[in-house]
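Trainee: sequence unknown, structure follows:
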């Protein structure tokens, strides 16, 4: 069982809600994870991503998760056309 620390409040970017958290790892370090949710009710989706890097503090892990969540949303909402 792992303990989750959600130090940052969730932020909204357009239709997305980003909630970063950290989790205590067995070796004493902290892992980062982020939830990116959109929609409401039965039309809602929630993507949870866990990341490989380990961090010394829950705050550092949570900040990394927030940064990655924001990047993911930016990629989803960009209008890039690749040829």
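Mentor: Thanks, I have the structure now. No experiment lies behind these values; they were computed from the predicted model shown. Residues are numbered from 1 along each chain as shown.
Trainee: C-alpha from now on. contacts and neighbour counts both.
Mentor: Noted.
Trainee: isn't residue 32 up against residue 57?
Mentor: No - assessed by CA atoms under 8 Å, residue 32 is found out of contact with residue 57, at 10.2 Å.
Trainee: those two: which is more packed in?
Mentor: For the pair residue 32 and residue 57, the greater number of neighbours falls to residue 32 (28 against 15), based on other CA atoms under 10 Å.
Trainee: let me know whether my guess that the more buried one is in a strand holds.
Mentor: Yes - membership of residue 32 in a strand is supported by DSSP: H, G, I helix; E, B strand; the rest coil.
Trainee: and it, what does it touch?
Mentor: 20-23, 50-55, 61-62, 64-65 (CA atoms under 8 Å, 6 or more residues apart in numbering).
Trainee: got another one to weigh against that:
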């Protein structure tokens, strides 16, 4: 089950880190939403805890928005 963490507004987007516990550890995903549409990106690294995974996902999502990599 995905756990939503604290969302952050970056420009016109809302970036929400998501975490999930798996056999390999905790995995990270990020939701990047603008209006009613959102895109979900999953990341390969596994983490020891949900806080580390959420921090990584938020940083990656923020970077994608700021570097205009969503086109």
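Mentor: Arrived safely. Note that the structure is predicted; figures quoted are calculated from it, not measured.
Trainee: circling back to that earlier point, list buried residues within the contacts of residue 32 of structure 1.
Mentor: Burial by neighbour count, 16 or more other CA atoms under 10 Å: within these this picks out 20, 21, 22, 23, 54, 55, 61, 62, 64, 65.
Trainee: can you tell me how far the fourth one sits from residue 63 of structure 1?
Mentor: Applying CA to CA, to the nearest Å, one obtains 13 Å for the distance of residue 23 of structure 1 from residue 63 of structure 1.
Trainee: what does the fifth one give?
Mentor: Noted for residue 54 of structure 1: a distance of 12 Å to residue 63 of structure 1, by CA to CA.
Trainee: now the residue nearest in space to the middle of structure 2, nearest residue through space, not along the chain?
Mentor: In structure 2, the C-alpha nearest the mean C-alpha coordinate belongs to residue 30, at 2.0 Å (CA atoms, centre = their mean). Spatial nearest neighbour of residue 30 of structure 2, chain neighbours left out: residue 17 (4.4 Å); criterion: CA to CA, 6 or more residues apart in numbering.
Trainee: residues of stretch 60-77 of structure 1 that come out buried?
Mentor: Buried positions in stretch 60-77 of structure 1, judged by neighbour count with 16+ other CA under 10 Å: 60, 61, 62, 63, 64, 65, 66, 68, 69, 70, 73.
Trainee: and of those residues, the nearest to residue 7 of structure 1?
Mentor: residue 62 (6.8 Å; CA to CA).
Trainee: structure 2: which residue goes with the closest one?
Mentor: Alignment note: residue 62 of structure 1 maps to residue 54 in structure 2; criterion TM-score structural alignment.
Trainee: great, nothing more from me.
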